[in-house]
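Student: The amino acid sequence is not available; the structure is as follows:
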């Protein structure tokens, strides 16, 4: 019989770390929901990771896609979807969220 520790999470793993002190759980959850809706078969896991000190980062496997401190704010959802798409499904058209040619 397999236990929970025997289960393997398919790649890629998207991780959103959010500040609990700033109460950014709803923002992190909404972001996760939007990415799971857009990439239902392309993401193996989306994890919400509590943090402190004003952190809000989005990481895909070992690659940092967004850091609130470095980029100076929160990601616009179309921009974040493009960053994720470029790595997990580069041929996918994001429709109205896609960058203009």
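Tutor: That came through fine. Note that the coordinates shown come from a computational prediction; the quantities given were computed from them, not determined experimentally.
Student: From now on I want contacts and neighbour counts done on CA atoms only, so please keep to that.
Tutor: Noted.
Student: I'd guess residue 26 is in a helix, am I close?
Tutor: Yes. Under the criterion used here (DSSP: H, G, I helix; E, B strand; the rest coil), residue 26 sits inside a helix.
Student: if I look at it, how far off is residue 48?
Tutor: 11 Å (C-alpha to C-alpha, to the nearest Å).
Student: Equivalent analysis for residue 71, please.
Tutor: According to C-alpha to C-alpha, residue 71 and residue 48 sit 20 Å apart.
Student: neighbour-wise, which of these two wins?
Tutor: Counting neighbours by other C-alpha atoms under 10 Å for residue 71 and for residue 48 shows that residue 48 has the greater number, 17 against 9.
Student: Against that first model, consider the following:
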């Protein structure tokens, strides 16, 4: 068995009643694919608060559906994670206008 990767924890808190599990799982997959070997964990957390969709990086809120006016585009979410994880990291086509 290999040792777990040490790195930041991403939490995606979603409204289970709104059926947003698949969206949260897809976002988690995208983050794990892009930042493979750099993230310690991506956790999916059902919320008891209706309409919740929030993303935290080591406990700091980096996206809130209500505050930011909707769900994040995967490009924007990856850029926010990159800016916290390694600001000099090139995301290839995601960094192009």
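Tutor: Noted; the coordinates are in hand. Just so you know, these numbers come straight off a predicted model, no measurement behind them.
Student: where along the second structure do the strands fall?
Tutor: Counting by DSSP state E, the segments of the second structure that form strands are 9-15, 41-47, 53-57, 60-64.
Student: Which residues does the last one contact?
Tutor: Okay, so that is strand 60-64 of the second structure. Contact partners of strand 60-64 of the second structure, identified using C-alpha atoms under 8 Å, 6 or more residues apart in numbering, comprise 52, 53, 54, 55, 56, 70, 71, 72, 77, 80.
Student: Let's see that with 6 Å instead.
Tutor: Surrounding strand 60-64 of the second structure, the residues in contact under the criterion C-alpha atoms under 6 Å, 6 or more residues apart in numbering are 53, 54, 55, 56.
Student: can I get those in TSV with distance to residue 95 of the second structure?
Tutor: Listed next are the contacts of strand 60-64 of the second structure as TSV, based on distance: C-alpha to C-alpha, whole Å:
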residue	distance to residue 95 of the second structure
53	24
54	23
55	21
56	22
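Student: Please type out the PyMOL selection for whichever of those turn out to be buried.
Tutor: Buried members of the contacts of strand 60-64 of the second structure, identified by 16 or more other C-alpha atoms under 10 Å, are gathered into one PyMOL selection as follows:
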select buried, resi 53+54+55+56
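Student: Which of the contacts of strand 60-64 of the second structure sits closest to residue 92 of the second structure?
Tutor: Ranking the contacts of strand 60-64 of the second structure by separation from residue 92 of the second structure, with C-alpha to C-alpha as the measure, puts residue 55 on top at 22.8 Å.
Student: Surely that closest one is in contact with residue 9?
Tutor: No. Distance between residue 55 of the second structure and residue 9: 10.4 Å, which falls outside the contact criterion (C-alpha atoms under 6 Å).
Student: before we move on, the earlier item: quick one: which of the strands of the second structure is nearest residue 88 of the second structure?
Tutor: Taking C-alpha to C-alpha as the criterion, residue 88 of the second structure comes closest to strand 53-57 out of these, the separation being 17.6 Å.
Student: Alright, I will stop here.
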